[in-house]
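> sequence? don't have it. structure:
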């Protein structure tokens, strides 16, 4: 990102994204950074609930992102920094704290973080945080809260976790603004190699028909590798149903669908979204279709026909996703 304004994508009743500018523009060399590991912009976050922050807090978040970008820190590192500042100071540059802790990150002059005047400079304090973060062995593969704790050594080591979603939204939405999301899309997770990039909206206007087509196959046998019309495996049912709506998917297996899907928060899934389960080293071994919240459609396994079943994400290891239109190409419906 060069010129960055913080935006968030929300979904209107018609499924169309609208972007809202939330931060004044800043100059930051973010383009080309790997966004792998960043929780991407959630589709159903509400503007007021997520970004109920002051002009001071917005400005401080901008500085943290800008400094991290200039230092070549990945967006995941920027998420760690934003989450840390949210926990330590509420994203405010305060001149007080526990013992001699001050500033955005509550750094202590007595512990070698710098002089009081230096720490009270947001750019200095952000750079000191990042310098310490990159010295943490394997921080890139740590949970956000663990990476933050490795730098801060807080008495409340898990406290940073509750800020991860908002911090992720701030960083990824800033990226969306530069990349064209300001007028037509959010930041969506693609896969481990490409990270998060703007994509066109999901083909939501076709979703109802695709679910209906899939439901019409209840009772058909499970066939490994099957994509219809006489039998299906779990992902083959999804491929077939979208084909009946005029779309050929670019992904075929449950693992590929998982990599390509836009993450959807638990409890915010909608009809047509995907449910990923039975996770193995390579990803999910099974995928289902949300019929309605709490009810899924699946081609389960050999010996069991296509069926609907109740699901409960509170007791089952499930993740939800939505295929973006970028993973579909127009095609003539086939039998």
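Nice, thanks for sending it over. Bear in mind that the values here come from a model prediction, so they are computed numbers and not experimental data.

> use CA for all of it now, contacts and neighbours both
Will do.

> Pull up the gap between the closest residue to residue 319 other than its chain neighbours and residue 232, please.
Distance criterion C-alpha to C-alpha, 6 or more residues apart in numbering; nearest residue to residue 319, sequence neighbours excluded, is residue 276 at 5.2 Å. Separation of residue 276 from residue 232 (C-alpha to C-alpha, to the nearest Å) stands at 17 Å.

> do residue 58 as well
50 Å.

> Ok, residue 62 next?
From residue 62 to residue 232 the distance is 49 Å (C-alpha to C-alpha).

> What of residue 56?
Residue 56 is 55 Å from residue 232, by C-alpha to C-alpha.

> With neighbour numbers in mind, choose between these two.
residue 232 (27 against 12; other C-alpha atoms under 10 Å).

> and the closest residue to the more buried one other than its chain neighbours, how many neighbours?
Spatial nearest neighbour of residue 232, chain neighbours left out: residue 226 (4.1 Å); criterion: C-alpha to C-alpha, 6+ apart. Counted by other C-alpha under 10 Å, the residues lying close to residue 226 total 18.

> cool, and residue 3?
Counted with other C-alpha under 10 Å, residue 3 comes out at 18.

> does the residue nearest to residue 319 count as helix, strand or coil?
strand (DSSP: H, G, I helix; E, B strand; the rest coil).

> For it, grab the count of nearby residues.
22.

> Once you drop chain neighbours, what's closest to residue 17?
residue 11 (4.9 Å).

> ok, the most far-flung residue of the chain relative to its centre - contacts?
Using C-alpha atoms, centre = their mean, the residue of the chain lying farthest from its centre is residue 110. It sits 37.8 Å away. Residues near residue 110 by C-alpha atoms under 8 Å, 6 or more residues apart in numbering: residue 100.

> Double-check that it belongs to a strand.
No: looking at residue 110 with three-state DSSP, it is helix, so not inside a strand.

> let's bring in a second one:
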């Protein structure tokens, strides 16, 4: 009889423990789903991938060396951009171009007949010498030509600057990216120059294909809002591959450090068939994986989570399968 009572008591304790465990699991799952429902859903104007992003502090340090004349030119670029209802991305492009061409000075000289902030050449149809030395004319002319560059809103700022200036040294424009972002934020009084940052609940029903992907997605979404810092792997800041390294590490999957190596770290499938948790990549030359410069995680419903570039926090955004530079293959880590 006593044995029967003892068995009954033990069963009751066991059932209570199981019930408690189930309640805890349910509570955690509900909390996680709530967190997923409160992620950043963004429509960013930021570039698709970093070139030489540098660190946020580097941009502030470079800007601190600008004199009154240079800061006046930046202010003019921003004010005219605002008057023309152009987004902060346009101001950044013009700042990078002006810094590269003249160090943001209205120079009365230059290579051959180049003049002014953007070193415009009257002989190449930019205007008369008097016009291309007039700062408002120069800035407006730069914006006029920039708006004619195909898909300029979605290209890397330095590449757009090059498309306008047509320099023999196209990579130079990327050098001032972090400084331009800093100036847009400070002088333009823009907290979010990439246009990212509103919250919604679009991802509450995201269903990853397996447990590892689910954990990786939850980790990446949990890091939203943390800053991009080139070379960072957390916990306070990330670059593109650093975020995904830690996300899959949390899921028990070991990943290489850099995006080009992550491209070879799993099973490949057509990018259009990507499932939540799969990685997608961007390259300067999509026929050459050695030129991959950016990686993000697909989370379903046509969206990705990424650490994109200087000045843009970890966020989500829509993805189009025909984006410029998108590799044709997605990668499923750990498979």
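Thanks, I have it. Keep in mind that what you see is a predicted model, and the values were worked out from it rather than measured.

> The residue nearest to residue 232 of structure 1 against residue 238, yeah?
No: the pair residue 226 of structure 1 and residue 238 does not pass the contact test of C-alpha atoms under 8 Å, sitting 10.7 Å apart.

> now the residue nearest to residue 232 of structure 1: how far from residue 299 of structure 1?
In terms of C-alpha to C-alpha, residue 226 of structure 1 sits 10 Å off from residue 299 of structure 1.

> what residue of structure 1 matches up with residue 135 of structure 2?
Aligned counterpart of residue 135 of structure 2 in structure 1: residue 122 (TM-score structural alignment).

> contacts for stretch 96-103 of structure 1?
Here stretch 96-103 of structure 1 has contacts from 89, 92-95, 106-110, 116, 119-122, 125, using C-alpha under 8 Å, 6+ apart.

> got a list of what residue 83 of structure 1 touches?
144, 148, 160, 161, 163, 164, 166, 167.

> Over to it. Which of the three states is it?
helix.

> Check residue 8 of structure 1 too.
Relying on three-state DSSP, one would call residue 8 of structure 1 strand.

> Tell me how many other residues crowd it.
31.

> likewise residue 316 of structure 1?
Neighbours around residue 316 of structure 1, by other C-alpha under 10 Å: 10.

> for the one 10 residues further on, same thing?
Per other C-alpha under 10 Å, the neighbour tally for residue 326 of structure 1 reads 16.

> same deal with residue 270 of structure 1?
18.

> same check, this time on residue 98 of structure 1
9.

> Distance of it relative to residue 60 of structure 1?
The value you get for residue 98 of structure 1 to residue 60 of structure 1, if C-alpha to C-alpha is used, is 21 Å.

> now do residue 242 of structure 1
Taking C-alpha to C-alpha, one finds residue 242 of structure 1 at 45 Å from residue 60 of structure 1.

> How about residue 247 of structure 1?
44 Å.

> and what of residue 46 of structure 1?
From residue 46 of structure 1 to residue 60 of structure 1 the distance is 22 Å (C-alpha to C-alpha).

> more crowded one of the two?
residue 60 (21 against 13).

> residue in structure 2 matching the more buried one?
So residue 60 of structure 1 corresponds to residue 73, using TM-score structural alignment.

> so the closest residue to that match other than its chain neighbours, which of the three states?
Leaving aside its sequence neighbours, residue 73 of structure 2 sits nearest to residue 104 (C-alpha to C-alpha, 6+ apart; 6.2 Å). Secondary structure state of residue 104 of structure 2, per three-state DSSP, is coil.

> Residue 86 of structure 2 maps to what in structure 1?
So, by TM-score structural alignment, residue 86 of structure 2 is matched to residue 73.

> Relative to residue 129 of structure 1, how far out is its match?
11 Å.

> cool, residue 186 of structure 1 as well?
29 Å.

> Those two: which is more packed in?
A count of neighbours by other C-alpha under 10 Å puts residue 186 above the other of residue 186 of structure 1 and residue 129, at 34 against 24.

> out of everything not next to it in sequence, what's closest to that one?
residue 9 (5.0 Å).

> ok, the one you found - contacts?
17, 18, 19, 20, 41, 43, 173, 181, 185, 186, 187.

> Compute the number of surrounding residues for the residue nearest to residue 73 of structure 2.
24.

> residue ranges of the strands in structure 1, please?
Remark: strands assigned in structure 1 by DSSP state E are 3-4, 7-11, 17-21, 26-27, 187-191, 195-198, 247-249, 262-264, 274-280, 283-292, 295-298, 307-310, 319-322, 328-330.

> What is the burial count for residue 254 of structure 2?
So residue 254 of structure 2, with other C-alpha under 10 Å, has 15 neighbours.

> thinking it is in contact with residue 248, fair?
Yes: using C-alpha under 8 Å, residue 254 of structure 2 is in contact with residue 248, at 6.8 Å.
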